[in-house]
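J.: turn this into a structure:
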Amino acid sequence: MSDAGSGASASSPANTPATRESPWPVGLMSEKIAAWIDRLGTVWIEGEITQWQLRGGHVYGKLRDLTQDATVSFTVWRSVAQRLTGEFSQGDRVVALVKPNFWVKGGSLTVQVLEISHVGLGELLQRLERLRRQLQTEGLFDTSRKRALPFLPSLIGLVTGRDSDAEKDVIRNATLRWPGVRFQVHYAAVQGDRAAAEVAAGIEALDRHPDVDVIVVARGGGDFQNLLPFSDERVVRAAAAATTPVVSAVGHEADRPLLDEVADLRASTPTDAAKRVVPDVGEELAGLDQARSRMSARIGQVLASETERIAQLRSRPVLAMPERIVDERAEELVRWIARGTELAERTVEDRTRELDRTRARLTALSPRATLERGYAIAQLVAPGGVPGAVLRDPADAPAGAAIRISLAGGGLDATSNGA
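T.: As a prediction, this is how the structure comes out:
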């Protein structure tokens, strides 16, 4: 029996690789899938309930991933459903302990819920706090990153819910303040599982728009969970990466999603955002009138002061009788000219007398004066015919040497006969 059993087992399709020639039956493949999934055991998962139906004491529903497009069917058997302490409905965010099961007959995957509970507020707050610390460490909350809003944007980008009160508040109040303001509206879900992705996409789309000068993200008030999409990391990082200034106008004054921290400007409400983004035309016109009045008053004061100053200057003698100064200076100039002429003539005379005395001294000391008295100067003629050294001793002129004799009336050439 054992040999026969072994032979049957060896030739069983379950142990034979599937090929084109010997394929597996559908049931065999389904059984293998079911066996593999059964080995997964139990696992904790988190998601959003998109369907919750009670039939015969059992609950049948669907659970969707919070960030990805993934959904799984689940079943809560009567024994587990009777132990549930909370109320569950579509849209609830839950954590569940499940055991995956593959239904061979129907070829579908379901999960059996063993425990299920709402995601607690404390847990959400802890997650947000961890994300807040991470973003703060990265410097996304630094005030140095904040950009100033334009004084008067030509086109305002608005990310908000379709036909929402926030949209009406922003557009109405902005138009009342500046009638010519224009909007580029990007509609997005503002709560629920699609909100974060759509709001982030809206910020990115408006940031790429070449004419949008500022982006306003607006939503009316709501409870903590309804505002969670505006603390989602995708929304926060989209606002941080935008090159266009971003204004966060989410909820009421007490609400503080993470988008407020990274935005260039936080408005307490959508109405406040409209007031902060565009100036009030009435206030600006009043300011212009006030500035014009102050300028006119100041110019009037300056003109009056300068007029008085000119009158004072004109009353002074120098301007009242300018010829008087000319006459006084003319007389003084004549005296200085006469004095200068006298000094110049006296200086010329003194320098002439000094020059005559110097000329007389030079004449007396000049060798020519000595020659005039009958003396002569004898010089030995160097080669080339140039007079050289003065002869002081007959021995300096050997016989036949050429000598140049300078007299008062001229010069003579001679030849030495020797000493």
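
J.: can we go C-alpha only for contacts and neighbour counts from here?
T.: OK.

J.: L28 in helix, strand or coil?
T.: Classification of L28 using DSSP: H, G, I helix; E, B strand; the rest coil returns helix.

J.: measure it to A35 for me?
T.: Distance of L28 to A35, computed by Cα to Cα, to the nearest Å: 10 Å.

J.: please apply the same query to R130.
T.: R130 is 39 Å from A35, by Cα to Cα.

J.: please apply the same query to W103.
T.: From W103 across to A35, the span is 11 Å (Cα to Cα).

J.: do A360 as well
T.: Counting by Cα to Cα - A360 and A35 are separated by 145 Å.

J.: show me where the chain has helices.
T.: Under the criterion DSSP state H, helices of the chain are mapped to 2-10, 26-38, 78-81, 121-137, 165-177, 195-208, 233-241, 258-262, 270-277, 281-315, 317-320, 322-365, 367-372.

J.: one more, for comparison:
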Amino acid sequence: MTAFEPVAVAGEAPPPDSVRPRDSSAEAPTSVARLNDTIRGFLQTWGSVWVEGEITSWNLRGGNVFGRMKDLVTDASITFRIWSSTRDRLPSDLKVGDHVIACVKADYFIKTGDLTFGVSAMRHVGLGDQLEKLERLRAQLRSEGLFDASRKKPLPFLPHCIGLITGERSDAEKDVHRNAELRWPQVHFRTRYAAVQGDRCVPETIAALKALDADPDVDVIVIARGGGDPQTLLGFSDERLVRAVAAATTPVVSAIGHENDHPLLDDVADLRASTPTDAAKRVVPDVSEQRALVGQLRSRLTMRLTQRVAHDIAQLEQLRSRPVLRDPASMFTARSHEIHLLTARGRDRVSRALDSHARHAAELTATLRALSPASTLARGYAIAHVPGGAIVRDAAQAPSGTEVLVTVAQGSFAARSEGPIDDGGSGGTTAGDVSGAT
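T.: Below you'll find the predicted structure:
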């Protein structure tokens, strides 16, 4: 940084006479104008200097900027101005809360006695390096799988208790409470306050997260903060906080800043809400919408049940209108008549078959009888058998003394042959005297 050039310090020569007020006394005091002119002449000998601080005021009037910058450690501050010609060369995103370095030169207004500093250059402090570090950390955490959708836990439909981590008496707390209670009046919160920027932000947020995660009554945790510049949101991209959120067993919702803000907490959280208001709307269902949905479902269920009952009644009436169900006895009457006809027909066919077979059997019997020797025996003939069963057809087969079995129409008897008998020239012979009978 450039040092003040002509500032007098201990051990150095005092400023030249041109920048020192002339000797004065109570009898001969100097004028205010001369004093201011002397001070201005003294300050004009100073050169430009680079200073570091935080912008606390930024007022744009007529193209010029009038603001204040405070020290990062103490409450010391300075007033600065930026002319429009210089402002065009500065970053366009400068605003209240930015951590900057500026090249300033002292200027003293002799009419008002005000000391201000003109700014010739101003830029953010290390923001590019910080953003680069965040992108490297983002890539590392993504490679470890902390951003994967598969590891994100679903939010409960209606949480009984919502854990809220936010700044004490902050607008984010009011937004979450107001919007959640408008959607579901019975919603219950368990709030833990933590610093939302600065050195205390990360440890206090982690402590609050662990306390709510260990509470069995808490169903979901919301980390909420209002908008801010990237510098003030750096705590929500801290690796310690990001890993603590990834290790939590309770679903975590990130509601940091506005839509355009994107800290690393948004990527690792189970749900990213664009604003605290959006977080309340996405965590708690709308009671009016749910009532309307229940009414629609109830109406659809009533309609479906009514249609089903009407359909079943129509089918039942159709079944009852069928003849077999209207007069069940008719089915048995028709079947019994059919069975009677089939029985009669069967009996007739069996009777005719028996008669036919009886006639055929009689015919066969008559034929058999006509061919049978019994009919011949019935006319008075007899059959003689010699021992061995052979039928005597020639008288020579039964010489005298031969035992003969004689079969007649009604039984058989034994006889003895007396030899052949001459039949008077007829050329035949008959059995002789027989004796014995059976």
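
J.: post the TM-score for the overlay when you can.
T.: Here the superposed chains carry a TM-score of 0.55, computed using TM-score structural alignment, normalised by the length of structure 1; 254 aligned residues with a Cα RMSD of 3.4 Å.

J.: now the helices of structure 1 as CSV including distance to L114 of structure 1 and mean neighbour count?
T.: Below are the helices of structure 1 laid out as CSV (distance: least, Cα to Cα, whole Å; neighbours: other Cα atoms under 10 Å):
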stretch, distance to L114 of structure 1, mean neighbour count
helix 2-10, 37, 10
helix 26-38, 15, 15
helix 78-81, 6, 15
helix 121-137, 21, 13
helix 165-177, 42, 19
helix 195-208, 30, 21
helix 233-241, 31, 20
helix 258-262, 35, 25
helix 270-277, 44, 22
helix 281-315, 63, 12
helix 317-320, 110, 12
helix 322-365, 114, 12
helix 367-372, 144, 15
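
J.: which one of those helices lies nearest to Q51 of structure 1?
T.: helix 78-81 (15.3 Å; Cα to Cα).

J.: which residue packs closest to the residue mapped onto I206 of structure 2 from structure 1, ignoring adjacent ones?
T.: Mapped onto structure 1 by TM-score structural alignment, I206 of structure 2 lines up with A200. Among residues not flanking A200 of structure 1 along the chain, V235 sits closest, at 4.6 Å (Cα to Cα, 6 or more residues apart in numbering).

J.: in contact with the one you found, which residues?
T.: By Cα atoms under 8 Å, 6 or more residues apart in numbering, the contact list for V235 of structure 1 reads A196, A197, V199, A200, P229, L259.

J.: make a markdown table from the residues you listed and add distance to E48 of structure 1 to it.
T.: Output for the contacts of V235 of structure 1, formatted as a markdown table (distance: Cα to Cα, whole Å):
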| residue | distance to E48 of structure 1 |
| --- | --- |
| A196 | 14 |
| A197 | 15 |
| V199 | 19 |
| A200 | 20 |
| P229 | 14 |
| L259 | 23 |
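
J.: look up how far L316 of structure 2 lies from E52 of structure 2.
T.: Relative to L316 of structure 2, E52 of structure 2 is positioned 91 Å away (Cα to Cα).

J.: swap that for A362 of structure 2, please
T.: From A362 of structure 2 across to L316 of structure 2, the span is 65 Å (Cα to Cα).

J.: ditto for V65 of structure 2
T.: On the measure of Cα to Cα, V65 of structure 2 and L316 of structure 2 end up 88 Å apart.

J.: same question for A149 of structure 2.
T.: Taking Cα to Cα, one finds A149 of structure 2 at 54 Å from L316 of structure 2.

J.: try T277 of structure 2
T.: Applying Cα to Cα to T277 of structure 2 and L316 of structure 2 gives a distance of 57 Å.

J.: after the lengthiest strand in structure 2, next one along is what?
T.: Secondary structure of structure 2 per DSSP state E: the longest strand is strand 49-61. For strand 49-61 of structure 2, the following helix or strand on the C-terminal side (DSSP states H and E) is strand 64-70.

J.: name the residues of that next one that come out as buried.
T.: Judged by neighbour count (16 or more other Cα atoms under 10 Å), strand 64-70 of structure 2 contains these buried residues: V65, F66, G67, R68, M69, K70.

J.: go on, stretch 249-265 of structure 1?
T.: 249-252, 255-265.

J.: just those now: which is nearest V216 of structure 1?
T.: Distances from V216 of structure 1 to these, taken by Cα to Cα, are shortest for A249, at 6.9 Å.

J.: and the gap between that closest one and K275 of structure 1?
T.: Counting by Cα to Cα - A249 of structure 1 and K275 of structure 1 are separated by 11 Å.

J.: counterpart of T277 of structure 2 over in structure 1?
T.: When structure 1 is aligned by TM-score structural alignment, T277 of structure 2 is paired with T271.

J.: and its match, what is it in contact with?
T.: So T271 of structure 1 contacts A166, D169, V170, N173 (Cα under 8 Å, 6+ apart).

J.: with distance to R316 of structure 1 as new columns, can the residues you listed be given to me in TSV?
T.: Shown next, in TSV, are the contacts of T271 of structure 1 (distance: Cα to Cα, whole Å):
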residue	distance to R316 of structure 1
A166	73
D169	69
V170	67
N173	64
